[in-house]
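Participant: Could you work out the structure for the sequence below:
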Amino acid sequence: MTTTLDSNLYSVMNARKSVRVFDPNATIGKEEIAEMLKLATIAPSSSNLQSWSFIVFQDAELKKELKKIANNQAAVEDSSAVIAVLGNIDAYKKVEQIYTQNVAEGHMDDSIKDLTIASTNAVYPNMPREVRANIASFDAGLVSMQFMLIAKEKGYDTLPMGGFDKVKFAERFDLPGDQFPVVLIALGKAAAPAYGSSRLPLDEVVRFI
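Facilitator: Take a look at the predicted model:
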């Protein structure tokens, strides 16, 4: 059986491309960026721990500094804003806050909340740091893709950038020890068309078993 998804979703997915040249005169207000980020955080996350946070760069001088850290990619300086998506290795420490809010919003009862908090506190602190970092990176990828699709639906363009000095970034922008940068997302209006891109045939990347 073939199911049909909302055609607007398909349009947005197909229209979103990684833009390399941004209009340096285009601006996006703080409130609109905040709205997009709020929508993006509806994305799923491991154990609903939401192990992400964001730094939004709009200041021109800070973007010049960030450009040097990001291998002098022009999009950093020319885009309307750059969103740094961070992973949080110790996101489990907010489990009580998160699940108390779940109860308050009517998503679960207290008994499920208590069981989930106890389980999280029994498991996550004993995970190796590398495992928790991998979880946070995975969550950051989910929220980043969601943000880019939301931005495109609102008429904006994006460029995800993994090529930057993550150690220098953490030092320059005073990240606490439990946070690390995952990706930078340039946000703005395209000043030149994005390149199209091909995809490998499905039978090379999928096995049905």
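Participant: Going by C-alpha atoms from here, please, whenever you check contacts or count neighbours.
Facilitator: OK.
Participant: Next SSE downstream of the helix or strand where Pro181 lies?
Facilitator: Element membership for Pro181 (DSSP states H and E) is strand 179-188. Per DSSP H and E, the first helix or strand lying C-terminal to strand 179-188 is helix 202-205.
Participant: Just list what that next one packs against, helices and strands only.
Facilitator: Other helices and strands packing on helix 202-205, by 3 or more CA pairs under 8 Å, 6 or more residues apart in numbering; DSSP states H and E, are absent; none qualifies.
Participant: Could you also give me the structure for this next sequence, so I can compare it with the first?
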Amino acid sequence: MSSTVSTDAVTIMRERHSVRHFDAAHRLSEHEIKELLELAGSAPSSWNLQHWKFVVFTDAAAKAKLLPIACDQKQVVDASATVAVLGDLQANRNAEAVYSPVIRAGLQDAYAGYASERILFSQIEEAYAVDASSPYRRDEAIRNASLAAMQLMLAAKAKGLDSGPMVGFDADAFVRAFHVPPRYIPVLLVAIGRAAKPARPTSRFPVEQTVVWNGFEPEEGDTPG
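Facilitator: Have a look, this model is predicted:
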């Protein structure tokens, strides 16, 4: 596989399909995997806090350990690499590392649109100081890690590879088996490699069925907003 394989963005999006059957003989180098994950990490995130952590499975023994946790989905072991995408419940702790270098460098809009470093950091901390029962941290972790997962799959297709996302796994068992710190939650698995069989054909709703222009019409009995 050439590390420079690419095509236009529209073609990449249209040709990306979820593959279940991978060529077990195909290998990816550490450099190639890192290149894919670097691209995945260029995904957008709230406050640029980068709410993701990638656990990469390439070793046969580690894949075998993951297999029953992933409901025996064989792509876990056959893919060149299986990447567990985790979400960061404490992404506010990334703020200093994210913003201090650009603030020190005096870059334009270093405060991400805020009037000062103090206001920026205090708003981030305020958001993450929510009550423990609030879904905010979990929602943010899942939402932003999912953006990185999608970026990873598009990067794989741009490099001439195939991928398949999986949510059918035991998240609690994953945490126990691979000693995941409480800061992180498993969001999904992404198998990456070379397809041994084409992806199963799927259809998509026409855009007319999925788009609502300028809001929904009020239903009978609704109170006007």
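Participant: ok, back up a step: in structure 2, what range does the strand holding Pro181 of structure 1 match?
Facilitator: Here strand 179-188 of structure 1 aligns to structure 2 at residues 184-193, judged by TM-score structural alignment.
Participant: As a check, name the ranges of all helices in structure 2.
Facilitator: 9-15, 30-40, 60-69, 75-78, 95-104, 117-128, 136-158, 171-177, 207-210 (DSSP state H).
Participant: Now render those helices as a markdown table, adding distance to Trp47 of structure 2 and mean neighbour count.
Facilitator: What follows is those, written out as a markdown table (distance: least, CA to CA, whole Å; neighbours: other CA atoms under 10 Å):
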| stretch | distance to Trp47 of structure 2 | mean neighbour count |
| --- | --- | --- |
| helix 9-15 | 25 | 12 |
| helix 30-40 | 17 | 16 |
| helix 60-69 | 33 | 16 |
| helix 75-78 | 33 | 26 |
| helix 95-104 | 8 | 14 |
| helix 117-128 | 8 | 14 |
| helix 136-158 | 10 | 22 |
| helix 171-177 | 27 | 14 |
| helix 207-210 | 29 | 8 |
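Participant: Now tabulate those helices in a markdown table and tack on distance to Asn48 of structure 2.
Facilitator: Shown next, in a markdown table, are the helices of structure 2 (distance: least, CA to CA, whole Å):
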| stretch | distance to Asn48 of structure 2 |
| --- | --- |
| helix 9-15 | 23 |
| helix 30-40 | 13 |
| helix 60-69 | 31 |
| helix 75-78 | 30 |
| helix 95-104 | 7 |
| helix 117-128 | 11 |
| helix 136-158 | 10 |
| helix 171-177 | 26 |
| helix 207-210 | 29 |
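Participant: of all these, which lies closest to Val190 of structure 2?
Facilitator: helix 136-158 (7.4 Å; CA to CA).
Participant: check contacts around the aligned partner of Val143 of structure 1 in structure 2.
Facilitator: Under the alignment by TM-score structural alignment, Val143 of structure 1 pairs with Ala148 in structure 2. Taking CA atoms under 8 Å, 6 or more residues apart in numbering as the contact definition, Ala148 of structure 2 lies against Ala40, Gly41, Ser42, Ala43, Pro44, Trp52.
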